[in-house]
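**Q** Here is a sequence with its predicted model. Questions after.
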Amino acid sequence: MKSFRLFLPAVAAALTLAGCATGPDIKTDYHRGADFSAYRSFGFVERPGTDRQGYESLTTQYLKTAVQREMSARGYRYVPQSPDLLVNFNARLQEKVQVSPAPVPMMGYYGYRGGLYAPWPGYGFYNDVYSYTEGTLNIDLVDRRQMKLVWEGVAVGSVDARDQANAQQHIDKTVAQIFAKYPFRAGQ
């Protein structure tokens, strides 16, 4: 139970990527040999990557709702049994540290004086250190018959823990941003 209490906030935070001022970095890729015109329906994998406790989390429920909206808007029908495409999600958080090193001093103070006029140790020459949490959300579309990944959308961005209170809204926005780069429509 303890691991679940730690996991749910982590997943919710990972999905608040849209809360960043600049928004998440979105990347997509697809299998060039897949016939996307053959896909007309979708469903969800039995155990998505966001459900590690053996039951459906709120995060998974929010993701399913957002993905259903985006796929339906592109002409796909939701079919729980034997769909053409299976949808899976994964989310993770990772603590990051960014260090910007101080500039190397030139020949002493202001670059033209040396010797006794060199800068004082620690004066004006320091490293900038920035700690942040990076969240990643993956949405995978899998050809059910071949059990092969045919499309993947990934959002990566800095996560602000204050946005956890509005997790559903941030999930909706991030999923919409990912699917904005999905170039296909059902049967086309």
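**A** Alright, I've got the coordinates.

**Q** Going by C-alpha atoms from here, please, whenever you check contacts or count neighbours.
**A** OK.

**Q** Packing partners of the lengthiest helix in the chain?
**A** If you go by DSSP state H, the chain has its longest helix at helix 58-73. If you count contacts as 3 or more Cα pairs under 8 Å, 6 or more residues apart in numbering; DSSP states H and E, helix 58-73 packs onto helix 2-14, strand 77-78, helix 167-179.

**Q** Just the buried positions in it, please.
**A** Neighbour counts over helix 58-73 (16 or more other Cα atoms under 10 Å) mark 58-60, 62-64, 66-71 as buried.

**Q** let's bring in a second one:
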Amino acid sequence: MYRFGLIVCVALLFSCRTAQVEVLDRHQDFSLVQYSSFRFIENDGEAFSRDYREKINFLKDQIVRQMEARGLTHDRENPELLVNIGIAVEDRVQTRQTGLVTDPGTFNYIGQRRYTWKSETVEVGRYQQGTMTIHLVDPVMGEAVWMGTVEKVLPRGAGHLQETVIRGVEKLFKQIDRD
């Protein structure tokens, strides 16, 4: 029984650390080997902070590495494939329910040997959930030929954030290779 509990705990720890990758849509004839060049769809209309731009450029560098590893070249003039990136970061609160076993000090004495206890939701911590969506667009067809997303709890340290981005992009491109 102890071994089973240990296996379940280890599985839960590793499942919490992995990124969730999901293919949202795929054109039936899509294959990345059909294309030889790509470029990013730029959004110049909005003013972003320097820190944000640095993080976006790091993300783009990782995507370029993955595309070039698959034989595509980064062509800003006449690409065969367009890459659109969407990023969302959401602040979240982790909670849990109080219980008789975990919170025995929450009994309230109400007189005459009577006690009351009520289960409550308490905050355990705060974290950020990051989601990156990539749309691969064929400019000739005028539509997205592949759409995927990767979702992960973001680490607090800047160095760990880069490692998380690298692993997330790798997982996303492994999914593209499968399709």
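**A** Ah, there it is. The structure displayed is predicted, hence computed values, not measured ones.

**Q** before we move on, the earlier item: and the longest helix of the first structure, which stretch of the second structure?
**A** The alignment of helix 58-73 of the first structure onto the second structure (TM-score structural alignment) spans residues 54-69.

**Q** The matching stretch against the first structure, how far on average?
**A** With the two structures superposed, stretch 54-69 of the second structure lies on average 1.2 Å from its match in the first structure, counting by mean Cα distance after the TM-score superposition for the first structure.

**Q** Could you do stretch 83-92 of the second structure as well?
**A** Stretch 83-92 of the second structure sits 1.5 Å off on average (mean Cα distance after the TM-score superposition for the first structure).

**Q** From what I see, Ser31 of the second structure and Gln175 are in contact.
**A** No. Using Cα atoms under 8 Å, Ser31 of the second structure makes no contact with Gln175, being 11.7 Å away.

**Q** Nearest approach to Val45 of the first structure belongs to which of the helices and strands packed on helix 58-73 of the first structure?
**A** Closest approach to Val45 of the first structure among these (Cα to Cα): strand 77-78, 12.5 Å.

**Q** Report the distance from the closest one to the chain centre.
**A** Taking Cα atoms, centre = their mean, to the nearest Å, one finds the center of strand 77-78 of the first structure at 24 Å from the center of the full chain.

**Q** next helix or strand past that strand?
**A** Next in sequence after strand 77-78 of the first structure, counting helices and strands by DSSP states H and E, comes strand 85-100.

**Q** how much does that next one deviate in direction from helix 2-14?
**A** Strand 85-100 of the first structure runs at 80 degrees relative to helix 2-14, counting by axes from the mean of the first three to the mean of the last three Cα atoms, to 10 degrees.

**Q** so where does the residue nearest the centre of the second structure fall, helix or strand?
**A** By Cα atoms, centre = their mean, the second structure has its centre lying nearest to Glu151, at 2.0 Å. Glu151 of the second structure belongs to strand 143-154 when assigned by DSSP H and E.

**Q** got it, and Met141 of the second structure?
**A** Using DSSP H and E, Met141 of the second structure is not contained in any helix or strand.
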